[in-house]
Structure formats: C-alpha cells, structure tokens
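Peer 1: A structural model of the following input is requested.
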Amino acid sequence: MVVIDRQWYKYQAGEHYLIVIFSTMRYSPTLLITVTLSAALTLLRGGMAAPRNLTQEDFRQWTETIKKAGTNIGIQGMSVAVVYKGETIYSQAFGKKNSKDPFTIETVTNIASLTKAFTAAAVGELVAEGKADWETPVNEYVPEFKSKNPYLTADINLVDLLAHRAGYPMLDFHWFHRNESRPELIKQLRNVEPVAPIRTKWIYNNILYAVAGEASGRIEGKSWEEVVRDKILIPAGMSSSGFSTKTMLTRPNHALGFASKSFEASQRGENYQIPPDTSRLTDAPSGDMFSNVIDLAKWAKLMLRQGKLNGKQVLHKETVEAVTKSWMAVGHGSVTYGLGWMIDDYKGHRMVSHAGANPGFRSHLALFPNEDLALIMLSNKDINEIVSLLALYLADYILDLSKTEDWLFKYLVETDRRYYNNRTPTSLEAFFPPQIKNKPPTRRLEDFAGEYTHSYGPAISFTLKGKGAKASLAFKLTAYEGTLEHYHYDSFRLRLIHAGNTMTGLLSFVTGNNGSVQQLRFTTSDETMVYTKTARA
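Peer 2: Model prediction:
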C-alpha cells in the first residue's frame, strides 16, 4: 500500500511516499510557491529485470497513454524523448506551445533547474583543463565573495557551492527581481549568516550557483554564458539551446508558459498564459537556460557515454564522473546530491536525475547510467508532476520493472490535486500566528510609512493611500506594488502574486525606545527578516 505524505518545503517541494520530489523554482521558493529541484527515488527496491525488446506498438501505447494522462490533468503542451543504447528511440510532442500552435519536439522551453547541470559541467571542464580546482576557495576566483567569518571565506570551495553544502540559507527572496549586477549582489553575501556548519547539511541554494557561474566566467575571462556555450553547447551541436527568456522569445519555435487557477480548472483545460519574465536574472546559472528535447537528448548521451557524442570526446570523462558522484547526503533515505544532479536508487537501478520549474514551465531529465537509458520531459504548464512521474512510468515499462504504482493516473491526479490545495491562502499562511480580531493598529498608519532596508535584501517602502476610514498602506518591493491588509495590532499581511503564484508574509512594525517606528519584522514560511527604517515618507 502506498502512503502519500507530501511535506511542503518552501511551499512546493515535497516528499512523496517513497519518492522525494524537491521543487525549488529558480525564482524563489519563498516568493512563488516553488517547485523544483529534482526527483529522486528512494527505497523502491525491486528485483532486477531484463529490459524489453521495444517495438512500434510499444511507442504507440506510450503516445496514447501520455496523451490521455496529459489531458486528464490539463497539460497545455509537452515534449518527450527517450534515449536508449545510444539512440533516440522515441520523441513525441503533445498539445500546444501557445494558445493555438502545436507543441513540437523542436519547441524550446525554459528548462529551469536543469541549467544547474550545465553550470556544474562547465566548471568541471575548467578543472579538467587545469584552470581551476574543486577545493580551491571560491574567494580566490571571486574576491568579493566573502563571509563574516574569515575562516569560512578561506574554506568554501566550488564543490560546496555546487553540492548545496555551504550551509547558507536559500536566500532566493533577497535576489528576486533585483536590478543590481551579479558581482554587486555577491558582495552582499558577506552579510549573510550561515544556518548550518559547512558540509553538514544539504540546503538547496540557487544563489550560490550564481556564484559558481560567476567563478567560471572569471576563471576563463568570459561570461558564464560564454563558458557554457563554448565548453558544451557548441561542441555538442546544441544549436537550439541558449540563455534567458528574452532570447528564447526571439526563437521562432518557442513555448509560452501557462497556469490554471485550480485543479478542477486545470482538468477542464482552463489554462491562462503567464506573461513572460524578460527581466535580468542575477541567478541565471541556477536556472535560466532554454532548450528542446532534441538538444537535451544530445546532452543526455554525453552524460551516459562519459562525455562522448558520436565518437567525439566533448566533455572530459573526469567531468562526468565528478558531477555524477555523490557529494552530499540530502537527508531523505538514500538520496544524495552530486553537482547539479540528484542521485539515488530506483527499484535496484542507479538513477541520476534533476527536475526544474519556473513560472509556466516544468522539466525533468532522468539518467539510468547502467542501462544506458535517458528520459527527457518538457512542459509549458505550471504546477504539474507529469514530467517527473512520466519518468517512472517509462522506466518501469522499458526496464520491465514491477509496477508498484499507477504513476500517470491515480498517483498523478492525487499529487496535482494536493499541490493546488496547498497553495490556497489558508495553507500558505499556516505559519501566521492566530489572528486577534478587532485589534486596530496602535498608531497612525502614516507613522509606518517610509523606506526600510536590509543588509542583503531588497528595500521595501510604504506610502499612505486615502484618508480616514479608507486609508491604507501601499508597498513597493523591487518590481512589485500592492496594498497591505491589516492583520492585528501593528501587523499586516503582504501578498505578492507573480505568474499565477502567491507569496505571502506577515509584516510587523516595531516601535523603538524613542517612541517612533524603527524596525520592520518580515516573516515568511522560511525565515524572519529584520528591516531598519532609514527614511520617512
């Protein structure tokens, strides 16, 4: 019997029964009901079985099953590729890439956190070429990357960044929609207090991947994008792949992202388009590449064949070995993390995988190195687990494994429905203290107005709107503006809606010894940030 118990980590990451699916959206697990990292399977131990001899009838069955499962949960569009024994044996697309045009296997989508594996491999190539070393302190490559603790500054290396073992908190909220450059924001990390000793705890961190990407550029004397392009994309012939949503939108065959307001609406196919985010993304090395299943099949072949593609050594063998090696225990059963990859066992088979999610997009790539098998899925629909669960369905089918779950129907529906249920305002605000009714602010709203700053977070400002009983506080936080809702006493609810996802926090204004408002405590499900009032309205 399967027991489903999803623990909501950063709003949207979770633990599925014996499957661990970490969802950590590049934008912000705090800000956007996040998603993914990747899917790692634990404890599903089964007997080894001989792979099937696949035929066209099997492929026809896959197509019909995927089409039915996708329609059942309201997928907008998706593409699938299967690489087996060095060949792409199956590639198919379903649905639409926008509101009218068909999704094809050539359609490019944002691949989100699948980008991490490219960043790690690019760094690995520099190490293999003798230009860098895994254990050299990052500060030697990026001098502005420092900690308050000089011993930590001299200790954190590239593996610590890429294996999520540096002990830093997630920090995504602090970099969300900032206008500063990557080097400028890296300087601010010196004000961050680690939440765990180095190499003792796995803490998923998009921001430190940005530091690793910056380091690769400094080492090579280029940008991170140029390093990945020159070391991987061009040699592998991945001409459809590139960087940034803004660039992706210039490609003639690109997908647009979609979402639904509820699970029921999704099942009815009521999807709405999410406005593309074309802003500069400081943490791009963690999740801002785009690609299609054709190019990702080439990437998968490289990883399965120790860096070779069509007989040519594109990546150093040492690079592939380093990034797919277990560097840090995740803390969930046998799951470990490599460098940009989750590593685990699925029914007796070693699986190396990662998932990705950005607003409107989901992606998943699973490798079974010992079986020379890769499963690649891309989708332009927010909030769906079909890309991850399809990998399990196909692995069971191709490797002829015992069928422990109805992955694509019963389990998928239960998972997606639970996901939507956990993004309601009530669920998102579960960390709020009980509201005390009929307790107005202790002072005038104009006393709270002004600008508040944080040592490494974005400034937030408040202005008074209206008069008398209709007065309210308007806020501005990076690119977002809105109105606070009074909660009780001097605490207010803040809600940000981005790409169909909601971030909520509780703001509590603090009066100092001189009787004036001096601080703001900004509490999210992850942490409480203390802001200092630096300017009055």
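
Peer 1: Every contact and neighbour count from this point should use C-alpha atoms.
Peer 2: Noted.

Peer 1: H486 and L494 touch, don't they?
Peer 2: No: judged on CA atoms under 8 Å, H486 makes no contact with L494 at a distance of 9.1 Å.

Peer 1: Could you check which of these two has the larger neighbour count?
Peer 2: L494 (21 against 18; other CA atoms under 10 Å).

Peer 1: Show the contacting residues for the nearest residue to N98 once chain neighbours are set aside.
Peer 2: Excluding the flanking residues, the one nearest N98 by CA to CA, 6 or more residues apart in numbering is L256, at 5.4 Å. Contacts of L256 were listed using CA atoms under 8 Å, 6 or more residues apart in numbering, and they are K97, N98, T109, Q273, I274, P276, G360, N380.

Peer 1: now for the top helix by length along the chain, which elements pack on it?
Peer 2: If you go by DSSP state H, the chain has its longest helix at helix 56-73. With contacts defined as 3 or more CA pairs under 8 Å, 6 or more residues apart in numbering; DSSP states H and E, helix 56-73 has these neighbours: strand 87-95, helix 263-267.

Peer 1: Could I get these in TSV, plus columns for mean neighbour count?
Peer 2: Shown next, in TSV, are the helices and strands packed on helix 56-73 (neighbours: other CA atoms under 10 Å):
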stretch	mean neighbour count
strand 87-95	18
helix 263-267	18
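
Peer 1: a markdown table please, covering the ones you listed and showing distance to K403.
Peer 2: What follows is those, written out as a markdown table (distance: least, CA to CA, whole Å):
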| stretch | distance to K403 |
| --- | --- |
| strand 87-95 | 21 |
| helix 263-267 | 25 |
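
Peer 1: of these, which approaches T245 most closely?
Peer 2: strand 87-95 (21.0 Å; CA to CA).

Peer 1: Can you spell out which helices and strands pack onto that closest one?
Peer 2: helix 56-73, strand 77-84.

Peer 1: How far off centre is whatever helix or strand comes next after that strand?
Peer 2: The helix or strand immediately downstream of strand 87-95 is strand 109-110, counting by DSSP states H and E. The chain centre lies 13 Å from the centre of strand 109-110; the measure is CA atoms, centre = their mean, to the nearest Å.

Peer 1: now the other sequence, so there's something to compare against:
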Amino acid sequence: MAFAQDADIQKKLKGFDREMAKALKDWNMPGVGVGIVKDGKLVFVKGYGYRDYEKKLPITANTLFPIASNTKLFTATAVGFLVNEGKLDWDKPIKTYVPAIQFYNNELNNTITIRDMLAHRTGVTRHDLIWFKSTFTRNELFEKLKYLEPAQSLRQGFLYNNLMYAASGHIIEIIEGKTWESYLKERIFGPLKMNSTVFSIGDMKKQQDIFVPFNEKRDTDVLYQIPYLEETEGLGPAGSVISNINDLSHWLSALMNKGIFEGKQVIPEAVVKATMEPSIVLKNGLLDQGFTEVLNPVYGMGRQSVSYRGHQLVLHGGDLPGIHSQISYMPQDNVGVIVFVIGDHSFSYNSITYNIYEHLLGLSVTPWSERGIKNRDAGKKLGKEGRAKAMEGQVKNTKPSHELTDYMGDFENDAYGIINISQKDGQLFFTKYKIQLPMHHFHYDRFDTVNDEEVGFYSLNYQTNPQGEIDRFVVSMDEGEVTFAKKADAGLSTEETLKQYTGTYKIGTSKIEVVLKNKNHLFIAGSPDLELIPYKPHLFKTKEYADFTIEFILENGKVTAMKQKDGTGEYEIKKDDSGK
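Peer 2: Coordinates of the predicted model:
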C-alpha cells in the first residue's frame, strides 16, 4: 500500500515492487519501510511486509522505528551549533573547552578534538559491551573514556566508537546546562516539526503505530519476536532517537536544502557542510569483493560520502537488535531515501537503498540481493559447522583447581563494570548488567556460558594469585581480552573499618606509619606511599606487588601488629601505642 504518491516517482520505480516481493521471500524478511524525498517533499512512502509480523500490521509513514546510529548526525549537528556560536571549535583540543574530559593519557588529552570524536578517528576501538544492556548513566560512560587504551595512533584510521558520541552529547550537556534530549527538541525537532520523534522505547510504546522486532531463529527459517533493546539512555547521543518516515523527511529536506526548512534557516549552512566534509578515509570492502559500484568512501561527522555509479551519495546506517535503518541523499540529484529493515538476518539496507537510486536515476539494477544471498548462505553454513565443533580442543577428564564457591563473587573491570558469578542448585550463572547465562566447566579453570544467539557467548579463564587463590578471570570482549579482578566486600573499605589499622608500627628503632587518606584509602607512608587494597577481613594487597600481603593481627578486638608476607618469608611488626 502506498501512502504518498508522485506519478513521476511511481513511473521510475516500475519493477521495484516485484524486486521487493522477491527479496522479502528470499530473505525471509518481516518488514521493510521505504520513503523518498524529492525537492524537499516526501513523495513516496511504502511498506513491504509488516511492522508487526505476528499481527500482520502494515508499515505506514507514521510507524515509529529506532533509527539507531542515524542519531549520530543529530548529535554532530547539535555540536555544530555550539561551534557556530563560538562555544567549541572543531579542531582545537576538546579539553580546552571541557576540562572534565579525560582520555587514556596526556597525549590524547592534549590533542583529541571534537572532530576526532565525531569522525571515529581517536584510535580507540568500539568497546560496545561496556554499554550494551547496561544501566550506566551518560556521565558514567563519559568517565570511562580514561580507561580505554587506543588500539592505534590518533587520526591514523577509522575505528567506529559509540562511546565517543555518547561523550559528545554529554559535552553539549556540560556546556549548555541542559540534557542532550532537551537541546535536540529545542533546536532541531521543534523547528523541523518532528512532533512524533522520541528518545526511548518506553515513550515509543505509548503510541499505536510502532514496529515490533522479529529475527530468524538461528539455523532455521522460523521468525520469532525478540525483546526491544531498552537500555539506551546512557548511550543516547550515539543511537537512541526513535522516529518515522514522515518526521525524518523533514530532517532530510533541511539537510538537502542547506539547512533551510519551510523558509527558515534551522541548521546553519556551515554546519551542514562541516558534517559532510571528509575527515577520514574508509576501507572499501565492496571493492575487495570485486564490486565497483561504490567508490571513494570517506567519513565526515555523523555521516559518510561515497560515489555510487558516478553520483555522490551521502549516507549513514543504524543497527540495533532486530531493526536497521539508513538515511541518505544525493546532493547533486536532490533526492533522498529513508529505509527501515526489520530483522538482523534481512536484506541489507545498503542494497535496498542502492537499488532505489538506480531506479530513480534510470540506471540498470545491480543484483545486490543475489550477491548478498551467496554471502548469507556461506555464513550460515560456516556458523552452523563451527558451532558443532565448540567442544573440540577440550582437555577431557580435568577438574577445577578450587572449590566451586571460589569461582563465585563480583569481578570488576574499571571500564566494563561488574560481572557477577553466582550459583543455584549446583549451576554457576554469569550475570553482566541485564544479561544472565548459565555456565559449564570446560576444562581446568575455564568456564563457558551457553552460546546465546541474542546476547552472545563468554569464555572465562580463571587465574590464581601467588597465594594460590582465584582472584581474577580473563574473557574475550569486543576487540581484545579483558581482565576482571575479584572485588572485595565493600564493607572492608569503610572509614570505620580502615581507621582501626592506622597508627605507628615499630621494628627496633624504625617506625612505620599507617595512615588513612580521603576517608577510605589506607597507606603505608613512604616515598612514595604504598596503598593497601582491602582483600579479605584484615588482609590487604598492593597494586605493585602481587606476592606481597599485609595482614593486621587482632587480639581482643584490637589491632596489635601487622604481618608482612612475601616470597622470602613472613614478618610480624608490632604496633606501638606508646605515644597515646
């Protein structure tokens, strides 16, 4: 059913409905929504399949979908307003304007600009499992930037990073003193009359005309409903906007008309141009496959630009579980396309977009679907065969080195937060944010979760400290291995608990001072001070020496000595209360 029609567009799209009907069948797609903007107006809207596959409800111009990473251009544009007003500069270190921001080292602190953050060229990789299904606030994610070690040098390559966009949105909040959401409503959504656009699944659910996510069950052709990804508030500026074809046509119209909408300059023209200017070259994966339709891909800020069969195409995709989107336009041809695709297994929104432009430009239709099916089928076959061999490499008849309870507890990483390992009825469970998966012993001190098609697979390789205790595990996450250290009971770090250990300890005529700083940090005074990290009741470690512990000795509830243990022996140092 077409919801907006233009005779010329309909003529140019002859045969497209047939192609989409075939693609829906070949790819087992639940639903696709398409909108076309020409000369500033929405001239075509059509739904293929359903917005709710189970209830067979149609896609309309007002169906709300998460636009995912198409949110990024809204954030880059909002930052552009601040640049235009002299509150930021694209190319000066962001720390000049926002002293609170901290990156991994001083080199990055002194050089990273807001353009670097918005162009994905900071050298820091994705680290998406920090935010995925987490309840971290935007400020908490902002504070985690300092733990993210670069994988490559600044401005030497494109490394997509959602956290840099979350941080960019928070920078708007710091400078303007209002939420990123409020700023977008005031400066963009309101003036563009994007009256249906919201920021959360909760608000989306208050409406009737909304999409429902369906995926294909792994190794089958069965479509099933999956949960909405609702934990997107902290990451908001990277991907939380929810909109429809009607509202997004206003956005496209302004972008295509130098920032002007209905005769008013909503977005400064300089900002529209700045976000489109190339900031970093992208790898051309299609060219590597021998396909030459797409050439010269570059990324600006919040969008990329390519040459598609000789026509400049500005575009960006968006991907969240069960829903995928693309918003694009051809500046010289004054036409834009909005595509929503339901289902992670579905036909690529890139391919649908390319085919639409081919129809509109009178070009021959490239067989993108057929090309994609070959890759899809090969990938399915490889995945099924690979998962069948998951237990190969297992060393048979091994046992854990410790009791099962020793593998339990809270394990923490500064960037990724806490993973809890618990037990119920002899079964270990892995809990990370809102992800909970059962675990099984693989071999030695390795435990694996089930391989869940929605939230993934985790293999935990436990390690012991020099004292022979399980104190951490290493797990592959995102782009590398991440270490989670066993977290001590928070009660061991209270001021009341730590205060009892302070005082003077004597070895002969030499004195050792144990002091408390900032209420909950205990140190042996020296040059430098040696911080004591609570580990167990009355037992402390240090960051510097894994084989070194300090145990405080109590008699009748009073500290009388501290005992130093290391590889050379055990040394008891009496507490000196003579000065009291």
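
Peer 1: returning to that earlier point: point out the most buried one among the helices and strands packed on strand 87-95 of the first structure.
Peer 2: Each of those was assessed for mean neighbour count using mean count of other CA atoms under 10 Å. The highest is strand 77-84, with a mean of 25.

Peer 1: Measure how far the longest helix of the first structure is from the centre of its chain, please.
Peer 2: So, by CA atoms, centre = their mean, the centroid of helix 56-73 of the first structure is 27 Å from its chain's centroid.

Peer 1: Looking at the second structure, name the residue matched to the residue nearest to N98 of the first structure.
Peer 2: Under the alignment (TM-score structural alignment), L256 of the first structure pairs with V212 in the second structure.

Peer 1: My read is that V266 of the second structure contacts P191, right?
Peer 2: Yes: using CA under 8 Å, V266 of the second structure makes contact with P191 at a distance of 6.5 Å.

Peer 1: how close does the equivalent of A479 of the first structure over in the second structure get to D478 of the second structure?
Peer 2: By TM-score structural alignment, A479 of the first structure lines up with K434 in the second structure. Distance of K434 of the second structure to D478 of the second structure, given as CA to CA, to the nearest Å: 18 Å.

Peer 1: Check R126 of the second structure too.
Peer 2: Between R126 of the second structure and D478 of the second structure the distance is 7 Å, computed by CA to CA.

Peer 1: higher neighbour count, these two?
Peer 2: For R126 of the second structure versus D478, the count of surrounding residues by other CA under 10 Å is larger for R126: 17 against 13.

Peer 1: hmm, back to that, now do the same for the match of L256 of the first structure: helix, strand or coil?
Peer 2: coil (DSSP: H, G, I helix; E, B strand; the rest coil).

Peer 1: most surrounded residue in the contacts of L256 of the first structure?
Peer 2: Neighbour tally across these (other CA under 10 Å): the maximum, 33 neighbours, falls on N380.

Peer 1: any idea what it aligns with in the second structure?
Peer 2: When the second structure is aligned by TM-score structural alignment, N380 of the first structure is paired with I342.

Peer 1: could you list every residue that touches the nearest residue to that match once chain neighbours are set aside?
Peer 2: Excluding the flanking residues, the one nearest I342 of the second structure by CA to CA, 6+ apart is I323, at 4.7 Å. By CA under 8 Å, 6+ apart, the contact list for I323 of the second structure reads F65, P66, P213, F340, V341, I342, G343, D344.

Peer 1: Any chance of CSV for those residues, columns distance to G86 of the second structure?
Peer 2: Formatted as CSV, the contacts of I323 of the second structure follow (distance: CA to CA, whole Å):
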residue, distance to G86 of the second structure
F65, 35
P66, 32
P213, 42
F340, 36
V341, 39
I342, 41
G343, 43
D344, 42
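
Peer 1: Closest one of those residues to L159 of the second structure?
Peer 2: Closest to L159 of the second structure, out of all of those and judged by CA to CA, is D344, at 22.2 Å.

Peer 1: part of a strand, is the closest one?
Peer 2: No: counting by three-state DSSP, D344 of the second structure falls outside a strand, being coil.

Peer 1: Quick check: it vs E453 of the second structure, distance?
Peer 2: Counting by CA to CA, the gap from D344 of the second structure to E453 of the second structure is 11 Å.

Peer 1: Of those two, give the one with the bigger neighbour count.
Peer 2: D344 (18 against 9).

Peer 1: out of everything not next to it in sequence, what's closest to that one?
Peer 2: D344 of the second structure sits nearest to G322 (CA to CA, 6+ apart), 5.2 Å away.

Peer 1: Give the aligned equivalent of that neighbour in the first structure.
Peer 2: So, by TM-score structural alignment, G322 of the second structure is matched to G360.

Peer 1: so who does the aligned partner of V34 of the second structure in the first structure touch?
Peer 2: Matched by TM-score structural alignment, V34 of the second structure corresponds to V80 in the first structure. Residues in contact with V80 of the first structure (CA under 8 Å, 6+ apart) are Y90, S91, Q92, A93, I105, V293, L375, I376, M377, L378.

Peer 1: Name the nearest of these relative to S326 of the first structure.
Peer 2: Taking CA to CA as the measure, S326 of the first structure lies nearest L375 of those, at 20.7 Å.

Peer 1: The closest one belongs to a strand, doesn't it?
Peer 2: Yes: under three-state DSSP, L375 of the first structure sits within a strand.

Peer 1: Quick one: residues contacting it.
Peer 2: L375 of the first structure neighbours (CA under 8 Å, 6+ apart): V80, A81, V82, V83, H364, L365, A366, L367, A391, L394.

Peer 1: Same check on N380 of the first structure?
Peer 2: N380 of the first structure is in contact with 75-78, 97, 109, 255-258, 360-362, counting by CA under 8 Å, 6+ apart.

Peer 1: buried stuff in stretch 485-502 of the first structure?
Peer 2: 485-496, 498-502 (16 or more other CA atoms under 10 Å).

Peer 1: Then stretch 511-521 of the second structure?
Peer 2: Within stretch 511-521 of the second structure, the residues scored as buried using 16+ other CA under 10 Å are I512, V514, V515, L516, H521.

Peer 1: Pick out whichever of those sits closest to I280 of the second structure.
Peer 2: The closest of those to I280 of the second structure turns out to be H521 (CA to CA; 44.4 Å).

Peer 1: who touches that closest one in this structure?
Peer 2: Neighbours of H521 of the second structure in contact, by CA under 8 Å, 6+ apart: S493, L498, E531, L532, I533.
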